[in-house]
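>>> coords please:
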Amino acid sequence: MLAIGRAYPTISRSVSCSGLRLFSSGSNNGRQIQLGGIYPPLTTPFNVDETIAFDKLASNLTQYAQIPFAGYVVQGSNGEYPYLENEEKLQIVKFVKDFIKESNKPLIAGSGCESTKATVKLTEAMAACGADAVMVVTPAYFKISMNDAAMISHYTTVADSSSVPVILYSVPANTGIDLSIDAIQILAKHPNIIGLKDSGGDVTRIGSIVQKTRGQDFKVLSGSASFLLPSYLAGSVGGVCALANVLGDVLCHMHSLYENNVIDKELQRRLIDPNNMVTRRFGVAGMKAALDLFGYYGGPNRSPMLSVSAEARQVIKKAFIDNEFVPQLR
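Purely as a prediction, here's the structure:
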């Protein structure tokens, strides 16, 4: 566990990690992670001028060190990944990896781009900056052309060239594309593709994926706290959940309960409305408002995304309080 008050790692304004270590195609150099447990998809804290507030990121990480997370995810949807420049993405990967290295917990970085070539390049750079695995979202701009053949080719090329394990990422609410079960079944056989984060919310789909990939070294992670317990029952091994940013200890408790064969249906129901506030209803702006409420740093979003109104903050607060999650300074 990291010590409170430790010195923040320094980082230069210009970071290029790609020269630190490059691997030959198809080699993961023996670096593996075992998926399972709760991973918070970290938000990117900004100053009022929209520069990255690394001191606030360090402050949040210091508090997260007290929670038994399985690891951390950066550059997911909650990190406002599409709004960051590549250099900023690499700065964050290096910063977080340096900060958490004493914990020996893995860092997963989102490296998905619209083209396969760009994804391969960014994956290499993120691995060089310390990412232990990459999470690759489905390319989506040319939706009509993103059929199974295109997806299988894309992910296979990325996994073949990546020096770290690859996790598939399906988030149809943002991309409009749900990676098909048939494609997942084929990709699960790749030795460097270790799992899937599924944010679609279809628990029967999760169960089907688990069943069809049995016998493979392939794990499924739930993409939301709103269906975390049902996803466990369907065969998932954990979750990358937005709500973990503010209720990480609660989600880790649910994971521990399930591992000990305790099914807490009431706790799952209590999570649904607060989770809705920071996902479907208010999105990342709502997530940052909730962080502020619970004593973390949320702060502003990067434009064109706007922060939520004062009225919305009250709605978000009420949803937590009504479900017995009382905001308090940490």
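
>>> okay, CA-based contacts and neighbour counts for the rest of this
OK.

>>> would you mark the buried spots in stretch 53-64?
Neighbour counts over stretch 53-64 (16 or more other CA atoms under 10 Å) mark 53-58, 60-62, 64 as buried.

>>> residue contacts, the closest residue to Ser224 other than its chain neighbours?
Closest residue in space to Ser224, ignoring its immediate chain neighbours: Cys241 at 4.6 Å, by CA to CA, 6 or more residues apart in numbering. Listed by CA atoms under 8 Å, 6 or more residues apart in numbering, the contact partners of Cys241 are 38-41, 222-225.

>>> closest to Pro139 among those?
Minimum distance to Pro139 across those is 17.7 Å, recorded for Gly223 (CA to CA).

>>> quick check, that closest one in contact with Leu243.
No. Here Gly223 does not reach Leu243: they are 10.2 Å apart, not a contact under CA atoms under 8 Å.

>>> out of the buried residues of stretch 53-64, which sit inside strands?
In strands, judged by DSSP state E, none of the buried residues of stretch 53-64 are found.

>>> alongside the first, I'd like the structure of this one:
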Amino acid sequence: MLSESTRRFTGAFTTLLTPFTSDGELDEPTLRRLVDFQIDNGVTRLAPNGVTGEAAALTDREKVRITEIVVEQSAGRALVVPDMGTESLARTLELAKEAERIGADAVLAFTPYLDPPTERGLVAYYGIVADALSVPLLMHNLPGRTTVDIAPESVSELARHPNIVGIKEGNQDLVRLRRVLHLVRDADFAVLSGNDFTALPTLLLGGHGHVSVAANVMPRQSRSIVEAALAGDFLTARDLYLKFAEFYRAVYFATNPIALKKAFSIAHFEVGDPRIPLTPLPADRIPELESIMKDCELL
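Sure, this is the predicted structure:
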């Protein structure tokens, strides 16, 4: 049974994209508009600065500014949980403390990378970050990007830390996911899907929420899927999930968030192109993307 404080970090999240101007600068007015769009359409848990937000292409100053804008624009209407993870413990600590100072409700931190950590190193890393914060910490496991995969046993150990409240799980191995859920079953610890493809299976296996890429474009629908599954209405959740399954595939026509940004600009308002080394979605893929969005009733 999750405590009331941990239940705040369950449910439907959007991992926010980062809008850029035509000359590649942070588009602050459009970011504010994006925050309002999400909240107005029912998603009140926002996670900026993640992979979908092009974290690797952002400066530390931009990550801090993005967090400031999302906190300011949310104005208490949404939980704000920025991803402040880096390859360096010192940088992660600095950014996490900045997020806390700004008023973020919690901090996400993806695993360090480049220098592959040991399991004991990962446990120490997250323990040090959690000890340094007065706001809760959530881990972010995304081995497809970092090549680092936190062992289920390490997740279980860290789940007992009083200031680590959950994990955004991006590993798509459902056997491994079941193991994680089993090991943390008695902990006050939320397991959130970090991948649209495994969102419904995660919820059916006992997970507590979903941090969604596609929700940028379809926030209300994403929330409906999560809420139905958490309420035990698995047939409704399944039918909704399958309705949008092709869109989940389309979002990954190219490295995330290339197709997502194009889809959002088609469906809602312009958010700009991704930053180099990412490039815009090739023109010959746009008709297929639009067709899928029409079939999914997203246009």
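
>>> would you check the span in structure 1 matched by stretch 240-248 of structure 2?
Under TM-score structural alignment, stretch 240-248 of structure 2 corresponds to residues 267-275 of structure 1.

>>> how much does that stretch stray from structure 2?
Compared with structure 2 after fitting, stretch 267-275 of structure 1 deviates on average by 2.0 Å (mean CA distance after the TM-score superposition for structure 1).

>>> buried sites along that stretch?
Result for stretch 267-275 of structure 1 [16+ other CA under 10 Å]: buried residues 268, 270-275.

>>> and stretch 85-100 of structure 1, by the same measure?
For stretch 85-100 of structure 1, by 16+ other CA under 10 Å, it's 86-100.

>>> please apply the same query to stretch 120-127 of structure 2.
122-123, 125-127.

>>> out of these, who's nearest Glu87 of structure 2?
Distance to Glu87 of structure 2, by CA to CA, is smallest for Tyr125 among the buried residues of stretch 120-127 of structure 2, at 10.8 Å.

>>> translate that closest one into the numbering of structure 1.
Per TM-score structural alignment, Tyr125 of structure 2 is aligned with His154.

>>> its match is in contact with Thr116, isn't it?
Yes. At 5.7 Å, His154 of structure 1 and Thr116 qualify as touching, with contact defined as CA under 8 Å.

>>> and the closest residue to Leu133 of structure 2 other than its chain neighbours, how many neighbours?
Distances taken as CA to CA, 6+ apart place Lys97 nearest to Leu133 of structure 2, at 6.7 Å, with adjacent residues excluded. Around Lys97 of structure 2 there are 20 other residues, counting by other CA atoms under 10 Å.

>>> what lines up with Lys97 of structure 2 in structure 1?
By TM-score structural alignment, Lys97 of structure 2 lines up with Glu124 in structure 1.

>>> and the helix or strand harbouring that match, how far from structure 2 on average?
Using DSSP states H and E, Glu124 of structure 1 falls within helix 116-128. Once fitted to structure 2, helix 116-128 of structure 1 is off its aligned match by 1.1 Å on average (mean CA distance after the TM-score superposition for structure 1).

>>> equivalent range in structure 2 for the helix or strand encompassing Val220 of structure 1?
Secondary-structure assignment from DSSP H and E places Val220 of structure 1 in strand 219-222. Using TM-score structural alignment, strand 219-222 of structure 1 corresponds to residues 190-193 of structure 2.
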